[in-house]
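Colleague: Got a predicted structure plus its sequence, pasted below:
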Amino acid sequence: MMSKTIRIGTRDSELALWQAHTVEKKLNDLGYKTQIIAVKSQGDIILDKPLYELGITGIFTKTLDIAMLNGDIDIAVHSMKDVPTALPTGIVQAAVLERATTLDILVHKGNLDFLEEKATIATGSLRRQAMWLNKYPNHNVVDLRGNVNTRMQKLTENEWSGAVFAAAGLERINLKPENYINLDWMIPAPAQGAMLVVAMANDEFSRQVLNELNDIDTEVCSHIERQFLKTLEGGCTAPIGALAVFIEDDILFKGVLFSIDGKQKIEIEKTIPMQEWKKLGFYCAKEILENGGAELMKSIKESLKK
């Protein structure tokens, strides 16, 4: 059985390929044969529309889902935060790799005076936009699309004061510049910094192999965060942040929902014993929905339709 070559599907951006090669190396070290198959995703091709306007969750994962359902690849590697909380029928979560940093960072031009003044900050994420405007209401936020390299390039070409990135992505491909600040006040996207490997439900071989790569702590924390997200949004894009971390035998969870303009903020923070993790994300989301979150989600859906 060791002789089966595992075909690893990935997007063709530098970061996606880095992630695929990381998984490949881990599998090769365990004695398995692999082959990397790179495909372009719609999310990489259509760069002139904001993500939420493209109207599908999973724009970056869809192409790989199709390749997998067609039998062209055996497994696929994703940034977990890009993956919709509901996987397509027949595809399952097979491994979550040990998490990198969850931090968001602001990459700037070397002078931070703009934080006190009017400024334009770039990000393609509704979550980052809302959190930024909540803290800096007099700033302007513009849409920024493309893979990490494209976004860094656009930052240098434009007059913007800065742009927000996930630290993990820039660190993985050595693009993190000297001019950055850690935005430790910004609650990350659910599962930020984690890599997910999916396989076909009926592919026993690949699933058993990938199980050897699974990091249980990251699996638990990302499950809580994604459950929180799923319970809140039901398939609609919204400014949602979530972070679960182990603190000795407890789990600390922080979750937040913002209005798109950042003016409204509903947050929750809970510490629970580790063994009660299974429904934590669900209960925290329910609490937010009861504290005005349901109305807020409704207005977010309405405003994104316009």
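Modeller: On my side now, so go ahead. Numbers count the residues shown, from 1 in each chain.

Colleague: Please make it C-alpha for all contacts and neighbour counts, starting now.
Modeller: Noted.

Colleague: how many neighbours does residue 110 have?
Modeller: By other CA atoms under 10 Å, the residues close to residue 110 number 11.

Colleague: dropping in the other structure now:
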Amino acid sequence: MKREVRIGTRGSKLALWQANYLQAELAKIGLSASINIIKTKGDKIQDLSFDKIEGKGFFTKEIEDALLNEEVDLAVHSMKDLPTTSPEGLVITAVSYREDPTDWLIIRKEVSVKNKLLQLEKGAVVGTSSARRKAQLLHFRSDLVLKDIRGNVPTRIDKLRQGQFDAIILAGAGITRLELDLSEFDVIKFDPKEFIPAPAQGVLAFQVRESDKELRRQLRALHKQEVADCTNVERRVLKLLDGGCHLPLGAYCTKDHEGNYHLWAAYAETATAPLKQIRLSSSTRFELAEEAIKSLKG
């Protein structure tokens, strides 16, 4: 009897988009799959910003536990939510294409000011729960008032629509994948080399049990090595700083046609501390992340 692969995922619209995408990709290589929704700590705790939730992996741990307990066979994660070290017994076997890696600033049109930096008045209220985004926003506009915002992507946009914030900042990848209509707002799409995204932003990671050699072999057909070459550098920077997704760190790596790597990073010790930004280039990935750490900490 042909095996049906059980996919573990969170239940938000974006997570389900990711699971359905993976299901369709598996079908292309002849694998049938079912989708199993698992609630994570990050889904259950809606009243705290990310940096106040204990531990790392609060959007992934329960899914990883289900994998280890053989309740599911394959997990799909937003790679930027994934701790840099997999639990013993689990491995990242493949990564997806990279969707738009940029952050988007979404502004209510009635408060948008065209001739101001970021199109916001002095003291404008911006919604974000990300320490990385807070540090970079304050670097550009120290007068902004930053307020935590939780909930999935459509929920956050609704809160903006209701006037709870003047603007919010979200990953462009999620908005693009959900095909959300933002025509009622003004949108600034940041250059990822200036407002630096989270490590691996826009990439999906496919995680399986290390012992499931057959599925690991089959998943190699989905793996995008060019993407992995760059996200490995970004996530190495994060790992060397011993950080989770609450760390005020942006890292973005590209590879040019000659095979050279270019890395942009921004780091602050806290969301309100001074921001250090760097750019490095190298013909190899070897020790590129280590060089970045020296520059960021120097």
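Modeller: That came through, no problem. Treat the numbers as computed from the prediction; the structure is a model and nothing was measured.

Colleague: Got a TM-score for the pair?
Modeller: The TM-score (TM-score structural alignment, normalised by the length of structure 2) is 0.92; 287 aligned residues with a CA RMSD of 1.6 Å.

Colleague: Pull out the buried residues from stretch 133-148 of structure 1.
Modeller: Burial within stretch 133-148 of structure 1, assessed by neighbour count using 16 or more other CA atoms under 10 Å, is assigned to 133, 134, 136, 139, 141, 143, 144, 145, 146, 147, 148.

Colleague: Kindly report the same for stretch 33-45 of structure 2.
Modeller: Those would be 33, 35, 36, 39, 40, 42, 43, for stretch 33-45 of structure 2 by 16+ other CA under 10 Å.

Colleague: Correct me if wrong: the third one contacts residue 9.
Modeller: Looking back up the chat, that one is residue 36 of structure 2. Yes: if you go by CA atoms under 8 Å, residue 36 of structure 2 and residue 9 touch, sitting 6.2 Å apart.

Colleague: who touches residue 36 of structure 2 in this structure?
Modeller: 6, 7, 8, 9, 72 (CA atoms under 8 Å, 6 or more residues apart in numbering).

Colleague: part of a strand, is it?
Modeller: Yes: under DSSP: H, G, I helix; E, B strand; the rest coil, residue 36 of structure 2 falls within a strand.

Colleague: measure it to residue 173 of structure 2 for me?
Modeller: Residue 36 of structure 2 is 23 Å from residue 173 of structure 2, where distance means CA to CA, to the nearest Å.

Colleague: Which residue in structure 1 aligns with residue 235 of structure 2?
Modeller: Here residue 235 of structure 2 is matched to residue 226 in structure 1, going by TM-score structural alignment.

Colleague: and its match, how many residues sit next to it?
Modeller: As a burial measure, residue 226 of structure 1 scores 25 neighbours (other CA under 10 Å).

Colleague: For it, I want the exact helix or strand it lies within.
Modeller: Following DSSP states H and E, one finds residue 226 of structure 1 within helix 216-233.

Colleague: post-alignment, that helix versus structure 2, mean distance?
Modeller: When structure 2 is overlaid, helix 216-233 of structure 1 sits 0.7 Å from its aligned residues on average, using mean CA distance after the TM-score superposition for structure 1.

Colleague: Name the residues of that helix that are buried.
Modeller: For helix 216-233 of structure 1, the buried set under the neighbour-count rule, 16+ other CA under 10 Å, comprises 218-233.

Colleague: Helix or strand next in line after it, which one?
Modeller: Moving toward the C-terminus from helix 216-233 of structure 1, the next helix or strand (DSSP H and E) is strand 240-247.

Colleague: That following strand to helix 216-233, inter-axis angle?
Modeller: On the basis of axes from the mean of the first three to the mean of the last three CA atoms, to 10 degrees, strand 240-247 of structure 1 is oriented at 150 degrees to helix 216-233.

Colleague: Surely residue 280 of structure 2 is within a strand?
Modeller: Yes: judged by three-state DSSP, residue 280 of structure 2 forms part of a strand.

Colleague: pretty sure it contacts residue 266?
Modeller: No: look at residue 280 of structure 2 against residue 266 with CA under 8 Å: they stay out of range, at 11.8 Å.

Colleague: quick one: which of the buried residues of helix 216-233 of structure 1 is nearest to residue 80 of structure 1?
Modeller: Distances from residue 80 of structure 1 to the buried residues of helix 216-233 of structure 1, taken as CA to CA, are shortest for residue 222 (8.5 Å).

Colleague: Leaving out sequence neighbours, find the closest residue to the closest one.
Modeller: Leaving aside its sequence neighbours, residue 222 of structure 1 sits nearest to residue 191 (CA to CA, 6 or more residues apart in numbering; 4.8 Å).

Colleague: ok, now residue 282 of structure 2?
Modeller: That would be residue 261: by CA to CA, 6+ apart, it lies 5.3 Å from residue 282 of structure 2.

Colleague: What lines up with that neighbour in structure 1?
Modeller: Residue 261 of structure 2 maps onto residue 251 in structure 1, by TM-score structural alignment.

Colleague: State the three-state secondary structure for its match.
Modeller: Assignment for residue 251 of structure 1 (three-state DSSP): strand.

Colleague: now the one 3 residues further on
Modeller: When classified by three-state DSSP, residue 254 of structure 1 comes out as strand.

Colleague: just residue 8 of structure 2 next, same as before
Modeller: Classified using three-state DSSP, residue 8 of structure 2 is strand.

Colleague: so what's residue 169 of structure 2 up against?
Modeller: Applying CA under 8 Å, 6+ apart to residue 169 of structure 2 gives the contacts 103, 104, 105, 106, 126, 127, 128, 133.

Colleague: how about the last one, what's its match in structure 1?
Modeller: In other words, residue 133 of structure 2. Residue pairing (TM-score structural alignment): residue 133 of structure 2 is matched to residue 128 of structure 1.

Colleague: That match: how many residues sit nearby?
Modeller: Residues contacting residue 128 of structure 1 under the criterion other CA under 10 Å number 26.

Colleague: ditto for residue 70 of structure 1
Modeller: Residue 70 of structure 1 sits with 10 neighbouring residues when counted by other CA under 10 Å.

Colleague: How about residue 85 of structure 2?
Modeller: 12.

Colleague: Looks to me like it is in a strand.
Modeller: No: Residue 85 of structure 2 is assigned coil when assessed by three-state DSSP, not a strand.

Colleague: check contacts around the residue nearest to residue 282 of structure 2.
Modeller: 230, 253, 254, 255, 281, 282, 283, 284, 285.

Colleague: Mapping onto structure 1, list which of those remain contacts.
Modeller: Contacts conserved in structure 1 for the contacts of residue 261 of structure 2, using both residues aligned by TM-score structural alignment, their matches' CA atoms under 8 Å: 253, 254, 255, 281, 282, 283, 285.

Colleague: Right, I'll call it a day here.
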